[in-house]
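Student: pasting a predicted model and its sequence here:
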Amino acid sequence: MDIANLKIKAKTIRRLIIEMLTEAGSGHPGGSLSCVEIITAIYFHIMQHRPTEPNWPGRDRFILSKGHCCPTLYASLALSGYFDTSHLKTLRKLGSILQGHPDMLTTPGIEVSTGSLGQGFSVACGMALSAKIDKRGCRIYVLLGDGETQEGQVWEAAMSAAHYKLGNLTAFLDYNKLQIDGRVEDIIGIEPVKAKWEAFGWDVKEINGHNFEEIIKACEEAKSSNKPSMIIAHTIKGKGVSFMEGKAEWHGVAPTKEEAGQALLEIENG
């Protein structure tokens, strides 16, 4: 898919996120909106996958380690054809295939159940190691939140991935610099984040996480490295909705119908 169509797809996904969360009455808009371009690029340009054959052995894998931001993933899966878009209106409802965190047992296209921060990244490293041992050509993509990297488990996995030279692993850091309790730097600072990942033996790039050209270029360059790749994507929490942008209080609060109306208007005109 070309850049123009990726931008259209991203706008659609932002609209769906707002509609889903408003209908559900709960969820996480800030971080869901900040990672839209990353997940859109992965599903509609970068990753090799077959929505009509979710378990195709040759597929690339994507793991949303920051599982609370699953509305972005669910919208992408639905628009890709893994399930009908009508399911999006059932987010977080009893009996829905779309729960508040990704569940591999109920949702087509979900590779790993996530939600407990740090664990999805570890599973991604294991998947990459398995693919390397079996000499499969697939790639593993994983998205972490910046607050998530305060988990010690993340750094155990990072060290292991570098040790095993998992060049088939590409990780994104959704670096919107905010978490549920406030600014990341005020809670447990993660800087110098680039130097830390490099010290752990990763190939590291920094990009604008809302720029499709930069996202795609970084992923292409990662394919030529024999090291695992970390793409630090500088993003804006709540991107696309002015009253949510850069506000930690929109980490885990669904918009009211009135707020949703304003948000949808801004997204449409953005």
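Tutor: Received it, and whenever you're ready, just let me know what you need. Residues are numbered from 1 along each chain as shown.
Student: can we go C-alpha only for contacts and neighbour counts from here?
Tutor: Will do.
Student: can you pull out the strands in the stretch 151-270 of the chain?
Tutor: In the stretch 151-270 of the chain, strands defined by DSSP state E, counting those that start in this stretch lie at 169-175, 178-179, 182-183, 203-208, 229-234, listed in chain order.
Student: most tightly surrounded among those strands?
Tutor: Comparing those by mean neighbour count (mean count of other C-alpha atoms under 10 Å), strand 169-175 comes out on top with a mean of 26.
Student: so what angle separates the directions of it and strand 229-234?
Tutor: Strand 169-175 runs at 20 degrees relative to strand 229-234, counting by axes from the mean of the first three to the mean of the last three C-alpha atoms, to 10 degrees.
Student: quick one: buried residues of whichever strand or helix holds residue 123?
Tutor: For residue 123, the host element (DSSP states H and E) is helix 119-133. Buried residues in helix 119-133, counted by 16 or more other C-alpha atoms under 10 Å: 119-129, 131-132.
Student: got TSV for those residues, with distance to residue 234 too?
Tutor: Output for those, formatted as TSV (distance: C-alpha to C-alpha, whole Å):
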residue	distance to residue 234
119	22
120	21
121	19
122	22
123	24
124	22
125	23
126	26
127	26
128	25
129	28
131	29
132	30
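Student: farthest-apart pair in these, please.
Tutor: 119 and 132 (20.2 Å; C-alpha to C-alpha).
Student: looking at the buried residues of helix 119-133, which is nearest residue 20?
Tutor: If you rank the buried residues of helix 119-133 by distance to residue 20 using C-alpha to C-alpha, residue 120 comes first, at 23.6 Å.
Student: going C-terminal from the longest helix seen in the chain, what's the next secondary structure element?
Tutor: Criterion DSSP state H: the longest helix present in the chain is helix 3-24. As assigned by DSSP H and E, the chain's next helix or strand after helix 3-24 is helix 29-34.
Student: which helices and strands sit right next to that next one?
Tutor: Using 3 or more C-alpha pairs under 8 Å, 6 or more residues apart in numbering; DSSP states H and E, the elements in contact with helix 29-34 are helix 3-24, helix 70-80.
Student: this is the other structure I want to compare:
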Amino acid sequence: MKYLRIGQPGYETPVALHEGKYYDLSGPIGDVDGEFLARGGVKTVAGFPEIDIAGERIAPPIAKPNAVVCIGMNYAAHCAESGAEPPAEPVVFYKHPNTIVGPNDDVQIPRGSQRTDWEVELGVVFAKPASYLESEEAALDAIAGFVVANDLSEREFQIERSGGQFSKGKACPTFTPLGPWLVTPDEIDDVQSLRMWSKVNGETRQDSNSKDMIFSVATIIHHMSQFMAFDAGDLLLTGTPEGVALSGRFPYLRAGDTVEVGIEGLGATKNPTVQA
């Protein structure tokens, strides 16, 4: 099953995409949030009305996660281009949930920014609370679905002005485009073998695969659950591969650019950039 949300901010309608058709889940469902995911979502679209979503805004596919937890430096080639050694344990930082926008919404270049960067990332959404998990198998069982994310970053804020942590360069408004769908695990054959890519103005920047992660999805969830408790509906971003502007190979984003990120089986985002 694929879940999405349509409509203007604050007025989104939950929708299921099944076998190429869209179904309105509003009414008894509420929204695609932690409560809905903890109930197991929907197993069938029987009884839900089919709808046409042409012309509708595609909203973020999940509603108001309590937390956006991010893993840094999780691809060896990205570590190399960043001038960093691969970490011995997952590196963690946080983004504010209010950074989430839809897959086609405007992305704002922050005031004073000269170094706004893109990062295609595999997002994981939780189906239930996850704390002190006993195994990586239990970690995988806690997953509601997967989603494409662009973990936008302002590198000066993140590095030179960080004060010792990443979040200052990660939490600017609109810095987490998400979508278009939340895809349930049964639709993904192997989450550790998905092609990932990004483009700016139609030109390829990143072209890699999730198999190049230093720490797998299961390893990250199991490890992090020893230090924090995830709630149903929370979002975990699992790192980005090589090919970002920080490498020095590409210019940073400017207002007027269009940035795209995509993952095999999960769809893609395509966001115009504007000046904040």
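Tutor: Yep, that arrived. Source: prediction; values computed, not measured.
Student: superposed, what's their TM-score?
Tutor: Here the TM-score for the pair of chains, by TM-score structural alignment, normalised by the length of structure 1, is 0.25; 127 aligned residues with a C-alpha RMSD of 6.7 Å.
Student: about what we covered before: which strands and helices lie in contact with the longest helix of structure 1?
Tutor: By 3+ C-alpha pairs under 8 Å, 6+ apart, helix 3-24 of structure 1 packs against helix 29-34, helix 36-41, helix 70-80, helix 212-222, helix 257-269.
Student: so which elements touch the helix holding residue 123 of structure 1?
Tutor: Contacts defined by 3+ C-alpha pairs under 8 Å, 6+ apart place helix 119-133 of structure 1 against strand 61-64, strand 140-145, helix 152-163, strand 169-175.
Student: reformat these as CSV; add distance to residue 197 of structure 1.
Tutor: Shown next, in CSV, are those (distance: least, C-alpha to C-alpha, whole Å):
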stretch, distance to residue 197 of structure 1
strand 61-64, 19
strand 140-145, 13
helix 152-163, 8
strand 169-175, 11
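Student: so for residue 34 of structure 1, which of the ones you listed sits nearest?
Tutor: Ranking these by proximity to residue 34 of structure 1 (C-alpha to C-alpha) places strand 169-175 first, at 7.3 Å.
Student: between strand 140-145 and that closest one, find me the angle.
Tutor: Here strand 169-175 of structure 1 runs at an angle of 20 degrees relative to strand 140-145 (the same axes, to 10 degrees).
Student: for strand 169-175 of structure 1, packing partners?
Tutor: Secondary-structure packing of strand 169-175 of structure 1 (3+ C-alpha pairs under 8 Å, 6+ apart): helix 119-133, strand 140-145, strand 229-234.
Student: would TSV of those with distance to residue 171 of structure 1 be doable?
Tutor: Listed next are those as TSV, based on distance: least, C-alpha to C-alpha, whole Å:
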stretch	distance to residue 171 of structure 1
helix 119-133	8
strand 140-145	5
strand 229-234	5
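Student: of these, which approaches residue 155 of structure 1 most closely?
Tutor: With C-alpha to C-alpha, the closest approach to residue 155 of structure 1 among those belongs to helix 119-133: 9.3 Å.
Student: separation between the closest residue in space to residue 17 of structure 1 that isn't next to it in sequence and residue 174 of structure 1?
Tutor: Closest residue in space to residue 17 of structure 1, ignoring its immediate chain neighbours: residue 71 at 5.7 Å, by C-alpha to C-alpha, 6 or more residues apart in numbering. Note on residue 71 of structure 1: its distance to residue 174 of structure 1, by C-alpha to C-alpha, to the nearest Å, is 15 Å.
Student: and residue 257 of structure 1, by the same measure?
Tutor: Counting by C-alpha to C-alpha, the gap from residue 257 of structure 1 to residue 174 of structure 1 is 28 Å.
Student: can you tell me the number of residues neighbouring residue 203 of structure 2?
Tutor: The local packing of residue 203 of structure 2 (other C-alpha atoms under 10 Å) involves 10 other residues.
Student: only the buried residues of the longest helix of structure 1, if you could.
Tutor: 6-7, 9-24.
Student: settle this for me: residue 148 of structure 2 is touching residue 263, isn't it.
Tutor: Yes: applying C-alpha atoms under 8 Å, one finds residue 148 of structure 2 in contact with residue 263, separated by 6.3 Å.
Student: between these two, point out the one with more neighbours.
Tutor: A count of neighbours by other C-alpha under 10 Å puts residue 148 above the other of residue 148 of structure 2 and residue 263, at 31 against 23.
Student: quick one: the closest residue in space to residue 200 of structure 2 that isn't next to it in sequence from residue 22 of structure 2, how far?
Tutor: Spatially, and ignoring its direct neighbours in sequence, residue 200 of structure 2 is nearest to residue 259 (4.6 Å; C-alpha to C-alpha, 6+ apart). Look at residue 259 of structure 2 and residue 22 of structure 2: by C-alpha to C-alpha, they are 27 Å apart.
Student: which one's more surrounded, those two?
Tutor: Neighbours were counted for residue 259 of structure 2 and for residue 22 using other C-alpha under 10 Å; residue 259 has more, 24 against 20.
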